[in-house]
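**Student:** below: sequence and its predicted model.
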Amino acid sequence: MNKNIKLMIILLVPIILSLIEWHISFSTIFVIVSMILLYILIGCKEFAYKNKYTKIIYKIYRGIMILFISTFIFLEGAIIINMYRTKDVNSIDNNINTMIILGAKVNKDGVSKTLKLRLDKAIEYYNIKKNINIIVSGGQGCDEISTEALAMKNYLIKNGVPKNKIIMENKATTTLENIVFSKRIIENRNLKGKVLIVTSDYHLFRGQFISSILGIDNEGLCSISPLSGRIYYMIREYSTSVIDLYKSLKISFNS
């Protein structure tokens, strides 16, 4: 069998699996495009070296692909390491005075499964340290019945967290805005001490590096997502992390 055909069959496997599991979605398209780019990188090498001009183009392309692959591996590795380092409430520093719970989708029946997992992890920590301030951060999307902050507040109160411990940030529509707007609340209320960022496993690394860039002394605590959903969102995290890194640095330099 021709080696290019073998390569094509190998690269088709993740494409087929992603289509079966996630249908047509951002992560599926990302996988498809990535496999096509890998096929060009590996399968077209011999053709590219037959001409000096195509050889130059191929070397530039190879450099870009090496950068893409290495940064993707670095990010996914950082997410996985951070996930296992921050899943246990008992490993959190005692010098935490404020908790920021990052919002997620709200359904017509209330908080989504993803958001419920985040809130349950936050409650788990609250039951250890009762004197913590809790900022619930999230605005209202066009398909949501209320702000994420209000839905989170109602869920926390229903599960034993006193109303006076909860501070709502109900304007944010992105992770970056979650952190920026929550930071304003922390500064306006003169809340001292380290901040605990609470979100999903795949999302925590981004939440923490945004917080660190913006000058928030923080630790992280993550809820654990189902495997398929975790992989799906970890793939999405690559592009959103690159965008938020740029935007966070821009805000930091301009402040």
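**Tutor:** Nice, I can see it. Numbers count the residues shown, from 1 in each chain.
**Student:** only C-alpha atoms for contact and neighbour calcs from this point on.
**Tutor:** Will do.
**Student:** residues contacting G207?
**Tutor:** 175-176, 179, 197, 199 (CA atoms under 8 Å, 6 or more residues apart in numbering).
**Student:** for whatever helix or strand it lives in, what is the distance to the chain centroid?
**Tutor:** Using DSSP states H and E, G207 maps to helix 201-213. Chain-centre distance of helix 201-213: 7 Å, with CA atoms, centre = their mean, to the nearest Å.
**Student:** another one to put next to it:
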Amino acid sequence: MAENSETIKQFKLYTTGSFLGDEAVLLNSNKSLVERYYIFSYYLEINDFKILINTGFSEHVKPSTELKTLKLFHRQDYKIYETLPSQLLKDHVHPDEIDYCIITNFASHHIGYLNAFKNATIITSNEAYHNFITQQVTNNNLQLSFHVMPDDFKERIEFVEDFVQTDHPILGKGFKVFNQDALVSYELPGAMPGQIGLMMKFSNLMIFMCSDAAWCRSNIEKNNLPTKRLLRKAYNGELFIETHSKLIDLKTDMKPPLFIIPSHCKKMDDFDEVMQLLDALK
């Protein structure tokens, strides 16, 4: 387990794929507008530890267009980009050097290359892990995820609940990953079982990776709650609304510069501004 991790030295956002989504379904739009939504993974360094948050979307878990839950999002037009391991190698990071893979939930587009990181400890929430292992959630998207599980998956698991607990006035109970303030996990229930988000603290801004608690940053900026069609597909619709409302409150109340970034999003209105800030962190 990593210790004395005080600052985030490096940060980079990677895109491993995309799919088509209809704003009438995802964003409470009055009219249908199909746009491309991207699938993000995050790389960061804390002290000497190399960390990934979610491991991307891959051909190994490409969903079938016959699945009703996926038809909702027009996912028959999935695009798969360059693999996450290949992108990391171009940035001089070998997959075997990754120390930790933090998985925010076990949807297939979050763990597409998990078995490529052979030396990484896998960190997730207790609930997300046990729902996945016991198949209590019979979501076809989750079942596809088993194709990328390392053989020693169970031996490499650590839980966020084993770290030091903290509390946030809006997000509630959280856990200091590696027992430091630089990276804090918070429960984001509703969209997926055991889902977590991660607050990353830098010297001049904060980034909250909210996983699937929101589909796009514009939802939060416009104070839009999840659509009825999304709520019907959520693991727990009532909790999904509560979590989404907390994100809106977080955006409104936080004093330092804060960017809330989902796991998949269309081109953000302030995308260039966000990327410039992230580039400045290198």
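**Tutor:** The structure has been received and is ready for your questions. Everything numeric in this text was worked out from a predicted model, so none of it was measured.
**Student:** TM-score for these two?
**Tutor:** Here the superposed chains carry a TM-score of 0.33, computed using TM-score structural alignment, normalised by the length of the first structure; 131 aligned residues with a CA RMSD of 5.9 Å.
**Student:** after the strand ranked longest in the second structure comes which helix or strand?
**Tutor:** With secondary structure taken from DSSP state E, the second structure has its longest strand at strand 8-22. Following strand 8-22 of the second structure in sequence order, the next helix or strand is helix 23-26 (DSSP H and E).
**Student:** quick one: the helices in the stretch 51-200 of the first structure?
**Tutor:** 52-85, 113-126, 148-158, 175-188 (DSSP state H, counting those that start in this stretch).
**Student:** tell me the most buried of those helices?
**Tutor:** helix 148-158 (a mean of 21; mean count of other CA atoms under 10 Å).
**Student:** which helices and strands does it pack with?
**Tutor:** Applying 3 or more CA pairs under 8 Å, 6 or more residues apart in numbering; DSSP states H and E, we find helix 148-158 of the first structure packed against strand 110-111, helix 113-126, strand 133-137, strand 166-169.
**Student:** before we move on, the earlier item: now distance to V106 of the first structure too, for the helices of the stretch 51-200 of the first structure, in a markdown table please.
**Tutor:** Listed next are the helices of the stretch 51-200 of the first structure as a markdown table, based on distance: least, CA to CA, whole Å:
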| stretch | distance to V106 of the first structure |
| --- | --- |
| helix 52-85 | 24 |
| helix 113-126 | 8 |
| helix 148-158 | 6 |
| helix 175-188 | 15 |
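**Student:** mind naming the longest helix for the second structure?
**Tutor:** Counting by DSSP state H, the longest helix found in the second structure is helix 237-253.
**Student:** tell me what that helix is packed against?
**Tutor:** For helix 237-253 of the second structure, the packing partners by 3+ CA pairs under 8 Å, 6+ apart come out as helix 217-221.
**Student:** relative to the whole chain's centre, how far out is stretch 5-14 of the first structure?
**Tutor:** How far stretch 5-14 of the first structure lies from its chain's middle: 29 Å, per CA atoms, centre = their mean.
**Student:** ok, M234 of the first structure touching L75?
**Tutor:** No. Using CA atoms under 8 Å as the test, M234 of the first structure is too far from L75 to be in contact (9.0 Å).
**Student:** where's S70 of the first structure relative to E76 of the first structure, distance?
**Tutor:** Per CA to CA, to the nearest Å, S70 of the first structure is found 10 Å from E76 of the first structure.
**Student:** for I235 of the first structure, same thing?
**Tutor:** 8 Å.
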